[in-house]
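K.L.:
Sequence plus the predicted model coming up.
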Amino acid sequence: MKRNEFVYRLARFIVLIIAKTVFRLKVTGKENIPSDGSLLVCANHSSNWDPVFLVSAIPTSRSVRYMAKEELFNIPVLKQIMISAGTYPVGRGQGDRQALKRTIELLNSDETVGIFPEGTRSAPGEFTSAQPGVGFFALRSPAQILPIAIIGDYRPFRRMRVAIGKPVDISDLRDQRGAAKAISERILEEVKTVYFNHA
C-alpha cells in the first residue's frame, strides 16, 4: 500500500499541535534543509517522541519516512495509519533485508528517510556508539545527510528544541576500507556537535 499524502499531512498537523502546545517545540536551522534530492535525516534518540519532533520540524514538502518495529503492524488500525503515512516495518535485531532494500529504494527515489544512527535510545544528552547501518545507506544512495539534534528533557510544558545542522560531507570517506562504519561515526559526531552547540 502506498503512502497517502492526505493521511501524512493530517497526522503531521495533529502531532505538530501536540509538539507546539505540550512540548513548546522550537525549531532552528530550517535553512539547512536541502530543497530537493533524497535526504537522510539523522538524529539522536532518547524517546518515542523523537519521530514526532522530527516530523514536526521537517516541512511537508519533505515528508519523512520511517522504519518501525514490525510488532506495531500487528495492530490493525495502527497498521493502516502507519502504512498510509509511509512507515514500513523492520524486524529488529535480525538484519531485515526487505527493510534495508526498501530504505535504499526510497533514498534512490528522492525521498526523505529518518534514522537514528545509534540504533537505540540513550538518556537525554548522552550518546552511545554509531551503528554501521546509517553509513550503509549513505554509501548506497545519493542522499544528502542532515544531522539533527533533539534537545530537552521531554517533560510536558518544558521547552523541547530541534536544531538542524548543515549537511554532512562524506566524499572523502566513500572509497576507504570500512567506510560504512567511518561514515556512521562522522554522522554521529556531527549530530553531537549540533547538540552541544545548542544545548
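P.N.:
Okay, I see it.

K.L.:
can we go C-alpha only for contacts and neighbour counts from here?
P.N.:
Will do.

K.L.:
what does the lengthiest helix in the chain contact?
P.N.:
Ranked by residue count, the top helix of the chain under DSSP state H comes out as helix 179-198. Helix 179-198 is contacted by residues 42-44, 117-118, 127, 129-136, 138-139, 145, 147-151, 163-165, 168, 170, 173 when judged by CA atoms under 8 Å, 6 or more residues apart in numbering.

K.L.:
repeat for stretch 20-36
P.N.:
The contact list for stretch 20-36, computed with CA under 8 Å, 6+ apart, reads 19, 53, 57-58, 110, 144, 146, 154-167.

K.L.:
putting a second one here so we can go through both:
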Amino acid sequence: MNLYAFGKGLVKTVLSPLYRFEVIGKENFPKDGGILLCSNHINALDPPVVGMTAPRTVHFMAKEELFNAPILGSILPKVNAFPVKRGMSDREALRTALKILKNGDVVGLFPEGTRSTDGVLKKGLSGAGFFALRGNADVMPCAIIGPYKAFRKVQVVYGEPILMAPFRERKASAEEVTEVIMASIQKILDDYSVNK
C-alpha cells in the first residue's frame, strides 16, 4: 500500500466518527484523463476531505510554508502535494501542475487562494483558468458544505465536469474560464444544503 492510500484511509478513520460525511456526485468524476479539481475552501480540513472522497488520486498544490513545517513538510511530498509560492508567479509550481495534468492525472486546488471565513465563495484567482486551458484537462467543480461541527453533516458535492475544448477553440481568457469555474461551484452551493 502506498503512502497516499494509507493517508486516505487514516483520514477517513480519524474524521468519519467526528463528522457525518455525505458524498454526492462521485459518478460525475471522469475515470481517466487530466482533471483540474476545483473546490471552495472553508476549513483547513478541506484538502484531506477532498482527497478522502475523490475517486482518483489528487495532487494538491499547497502553500510553500507548509513544506517548512517539521513533520508536515516531510509528509506532504509523499502524499503527492507540491509547493506553490503565494502572491507571486511560481514558475516551478506552474510547470509541475501542467506536467501532472498533461500526464492524465488530477491536480486539486482552491481557486479562492485562501479560506473563506464566512463561508461565502470569493472571487477565484485566474491561475485556475490558466491551468484548465493550458493543462489539456477538463475541470471538476466541487463544493464542500459545512459547517465542520462535531457530529454534524458535511457534504462534499462533485458537479458535472466542465469541458475545456470549446474554451480552447475560441481562445477564451484565463479570467473568463475562472469565472465559469467559480459559477459552477456557486451553483452547487446554491443547489445543495445540509438542511435539505
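P.N.:
The structure has been received and is ready for your questions. Bear in mind that the values here come from a model prediction, so they are computed numbers and not experimental data.

K.L.:
ok, back up a step: what about the contacts of stretch 20-36 of structure 1, which are in strands?
P.N.:
Using DSSP state E, 144, 146, 161, 162, 163, 164 are the members of the contacts of stretch 20-36 of structure 1 that sit in strands.

K.L.:
all strands for structure 1, in order.
P.N.:
Counting by DSSP E, the strands of structure 1 are 26-28, 39-43, 64-65, 67-69, 88-90, 112-115, 144-151, 161-164.

K.L.:
Do you have the helices of structure 1 handy? List them.
P.N.:
Using DSSP H, helices in structure 1 cover 5-22, 50-57, 76-84, 97-107, 133-139, 179-198.

K.L.:
Give me the mean deviation of the third one from structure 2.
P.N.:
Read that as helix 76-84 of structure 1. Mean deviation of helix 76-84 of structure 1 relative to structure 2 after superposition (mean CA distance after the TM-score superposition for structure 1): 1.9 Å.

K.L.:
So which elements touch that helix?
P.N.:
Other elements packing on helix 76-84 of structure 1 under the criterion 3 or more CA pairs under 8 Å, 6 or more residues apart in numbering; DSSP states H and E are helix 5-22.

K.L.:
Return the distance of the helix it packs on from the chain's centre.
P.N.:
16 Å (CA atoms, centre = their mean, to the nearest Å).

K.L.:
Likewise for stretch 163-178 of structure 1?
P.N.:
With CA atoms, centre = their mean, you get 16 Å for stretch 163-178 of structure 1.

K.L.:
how about it: buried residues?
P.N.:
Within stretch 163-178 of structure 1, the residues scored as buried using 16 or more other CA atoms under 10 Å are 163, 164, 165, 166, 167, 170, 173, 174.

K.L.:
Now the residue sitting nearest the centre point of structure 1: closest residue in space that isn't a chain neighbour?
P.N.:
Centroid-nearest residue in structure 1: residue 114, 2.4 Å away (criterion: CA atoms, centre = their mean). Spatial nearest neighbour of residue 114 of structure 1, excluding adjacent residues (CA to CA, 6 or more residues apart in numbering): residue 41 at 4.6 Å.

K.L.:
Which residue of structure 2 sits opposite that neighbour in the alignment?
P.N.:
Aligned against structure 2 by TM-score structural alignment, residue 41 of structure 1 finds its counterpart in residue 37.

K.L.:
and if you look at residue 181 of structure 1?
P.N.:
With TM-score structural alignment as the criterion, residue 181 of structure 1 matches residue 175.

K.L.:
And that match, how close does it get to residue 58 of structure 2?
P.N.:
24 Å (CA to CA, to the nearest Å).

K.L.:
Ok, residue 24 of structure 2 next?
P.N.:
From residue 24 of structure 2 to residue 58 of structure 2 the distance is 18 Å (CA to CA).

K.L.:
try residue 93 of structure 2
P.N.:
Taking CA to CA, one finds residue 93 of structure 2 at 15 Å from residue 58 of structure 2.

K.L.:
And for residue 177 of structure 2?
P.N.:
Remark: distance between residue 177 of structure 2 and residue 58 of structure 2 (CA to CA) = 21 Å.

K.L.:
Please tell me how far the closest residue to residue 170 of structure 1 other than its chain neighbours sits from residue 86 of structure 1.
P.N.:
Once flanking residues are discounted, residue 170 of structure 1 sits nearest to residue 183: 6.6 Å by CA to CA, 6+ apart. Distance, residue 183 of structure 1 to residue 86 of structure 1, using CA to CA: 26 Å.

K.L.:
between the two, which one's more packed in?
P.N.:
The neighbour count for residue 183 of structure 1 versus residue 86, taken as other CA atoms under 10 Å, is higher for residue 183 (29 against 21).
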